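Engineer: When you get a sec, could you give me coordinates for this:
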Amino acid sequence: MARKERKPNKLVVWLKDHPMPACVIVLSLIALIAGLLLGGVNQLTYQSPEEKLAKNLSKAYESDAGWTKVENLSDYNVSPSDSSTTLTAAYKSAAEGKDVYIYTTSAKGYKSGLELMIVVENDKIIKIMKTSSSETMGIESKESFLNQFYNVDLTTIDGFRTNKQKTTIGKEVSAVSSATKTSNAVASSVDIVAKYHKAIKGGNK
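Structural biologist: As a prediction, this is how the structure comes out:
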């Protein structure tokens, strides 16, 4: 009995006869699958702004302090030395017996968008943490530079400045020679924190 010959698959035949459209279809399918996979990964790793803030606060001050946002920052009588630097938020520890504040800042350095979290405990800066930056200098690696801001009573000074800035107001610190603009951005961020902290603690509105 003769074996019945199988008819070729019409789709396979069409793909062989039309190589260019077939290539486009295959690439489109690959792109679609890759997009779906990427979307799934993003969905799994997505953090809401609130979740990201909570994570950064916990990372900045590794203690179950609890945080209360300081409202109406614009009411305080503060004049920053650099108009491109802003204090974006302030948080106070809600834990009993804790005198801890965390401030978030935004400044422009060599490139735009240097965002920091600055932790103040008992009126002294104990940590400066980058939360977002496009700067080439990794500020966390410049310990000798950052150490100049630590353990200074913010209620007794009029802010900070680097030796490369034009202003003469505030405690002077030495900028990193190879990263002057980023150093100035960090100093301006700490400067505005120092001024706001002094105003908040003194009720200077």
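Engineer: make it CA atoms for all contacts and neighbour counts henceforth
Structural biologist: OK.
Engineer: how about the helices of this structure, start to end?
Structural biologist: 10-17, 19-45, 49-60, 143-146, 180-202 (DSSP state H).
Engineer: JSON lines for those helices, including mean neighbour count?
Structural biologist: Formatted as JSON lines, these follow (neighbours: other Cα atoms under 10 Å):
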{"stretch": "helix 10-17", "mean neighbour count": "11"}
{"stretch": "helix 19-45", "mean neighbour count": "12"}
{"stretch": "helix 49-60", "mean neighbour count": "14"}
{"stretch": "helix 143-146", "mean neighbour count": "15"}
{"stretch": "helix 180-202", "mean neighbour count": "24"}
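Engineer: Reformat these as CSV; add distance to M137.
Structural biologist: Shown next, in CSV, are those (distance: least, Cα to Cα, whole Å):
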stretch, distance to M137
helix 10-17, 53
helix 19-45, 27
helix 49-60, 20
helix 143-146, 12
helix 180-202, 7
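Engineer: Let's see this one next, to set against the first:
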Amino acid sequence: MTAKTKNRIQCVAVLAIIALCSGLLLGAFNLLTYVDPFQSTLDGFKKDSGAEGEFTMVVADEPVNYGTGQIVYYAVSDDEVPVHAFLAGGSGGYQGTVQIYVYVRDNKIYKIVIGENSETFLGKLDDANYYENFYDKDLTELSDFNDVDTVSGATLSSTAVRNGVNAVVRYYNEEISKGGKA
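Structural biologist: Here you go, the predicted structure:
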């Protein structure tokens, strides 16, 4: 074996060892830092909702689309009075879709939490108490919240939130209140 061939074999071996070590380190890092999106969502539902019981995921495979809104995840708690928790998306925002977490108990929305989004005007919705428009109304007596006015200066953001809430209302009435899904 010539010195040149031996040198090439050593270079290939060193590169192979570097690649193997890098792959093992990346794999270990992934194992240590991986966050299961379903479990993360369930944990968020429990924390935000104030539910005592555990949540069971009902919709998790494919989002359920309703035109300008969609249900990404839906889970229900095993509380005596169940909490229905939704991760919904409303399109039409200034920067695209707004993620919202909507919590329903006794057929009424009692909490909305804003999720991931790129909107810059959502603070105006807080200032205008916009979310109060959706609380404590019997969803089974509604088809949507299209009569809720948008917030001046945050028209697109408030429209996106309303679109997400409307998807929740529609899903709730079609699948839950009529004895469909849990």
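Engineer: Please name whichever of the helices of the first structure is nearest to K127 of the first structure.
Structural biologist: helix 49-60 (7.3 Å; Cα to Cα).
Engineer: on that earlier part again, and the helices of the first structure: which comes nearest S132 of the first structure?
Structural biologist: The nearest among these, by Cα to Cα, is helix 49-60 at 10.9 Å.
Engineer: of all the helices of the first structure, which lies closest to S133 of the first structure?
Structural biologist: Across the helices of the first structure (criterion: Cα to Cα), the nearest stretch is helix 180-202, sitting at 10.2 Å.
Engineer: Now find how far off-centre the closest one is within its chain.
Structural biologist: Averaging C-alpha positions (Cα atoms, centre = their mean, to the nearest Å) puts helix 180-202 of the first structure 16 Å from its chain's average.
Engineer: Need the residues that contact that helix.
Structural biologist: 76-82, 85-87, 103, 105-110, 114, 116, 118, 123, 135, 137, 149, 154-155, 157-162, 164-165, 170, 175-176, 205 (Cα atoms under 8 Å, 6 or more residues apart in numbering).
Engineer: And those residues, which of them are buried?
Structural biologist: Among the contacts of helix 180-202 of the first structure, those scoring as buried are 76, 78, 80-82, 85-87, 103, 105-110, 114, 116, 118, 123, 135, 137, 149, 154-155, 159-162, 164-165, 170, 175-176 (criterion: 16 or more other Cα atoms under 10 Å).
Engineer: and the aligned residue in the first structure for Y135 of the second structure, how many neighbours does it have?
Structural biologist: Y135 of the second structure maps onto Y150 in the first structure, with residues paired by TM-score structural alignment. Using other Cα atoms under 10 Å, Y150 of the first structure has 16 other residues around it.
Engineer: quick one: Y150 of the first structure and Y110 of the first structure, what's the gap?
Structural biologist: 24 Å (Cα to Cα, to the nearest Å).
Engineer: Look up the closest residue to G180 of the second structure, ignoring the ones flanking it.
Structural biologist: E174 (7.4 Å; Cα to Cα, 6 or more residues apart in numbering).
Engineer: so how far is stretch 35-45 of the first structure off the chain centroid?
Structural biologist: Averaged C-alpha coordinates place stretch 35-45 of the first structure at 23 Å from its chain's average position (Cα atoms, centre = their mean).
Engineer: make that stretch 74-91 of the second structure, sorry
Structural biologist: 11 Å.
Engineer: what's the answer for stretch 65-85 of the first structure, then?
Structural biologist: The chain centroid and the centroid of stretch 65-85 of the first structure are separated by 17 Å under Cα atoms, centre = their mean.
Engineer: V78 of the first structure: what's it in contact with?
Structural biologist: By Cα under 8 Å, 6+ apart, the neighbours of V78 of the first structure are I192, K195, Y196, A199.
Engineer: what do you get if the cut-off is 10 Å, keeping everything else the same?
Structural biologist: I192, V193, A194, K195, Y196, H197, K198, A199, I200, N204, K205 (Cα atoms under 10 Å, 6 or more residues apart in numbering).
Engineer: quick one, which of the helices of the first structure is nearest to T131 of the first structure?
Structural biologist: helix 49-60 (7.5 Å).
Engineer: center of the second structure, which residue is that?
Structural biologist: Residue closest to the average C-alpha location in the second structure (Cα atoms, centre = their mean): L87, at 4.0 Å.
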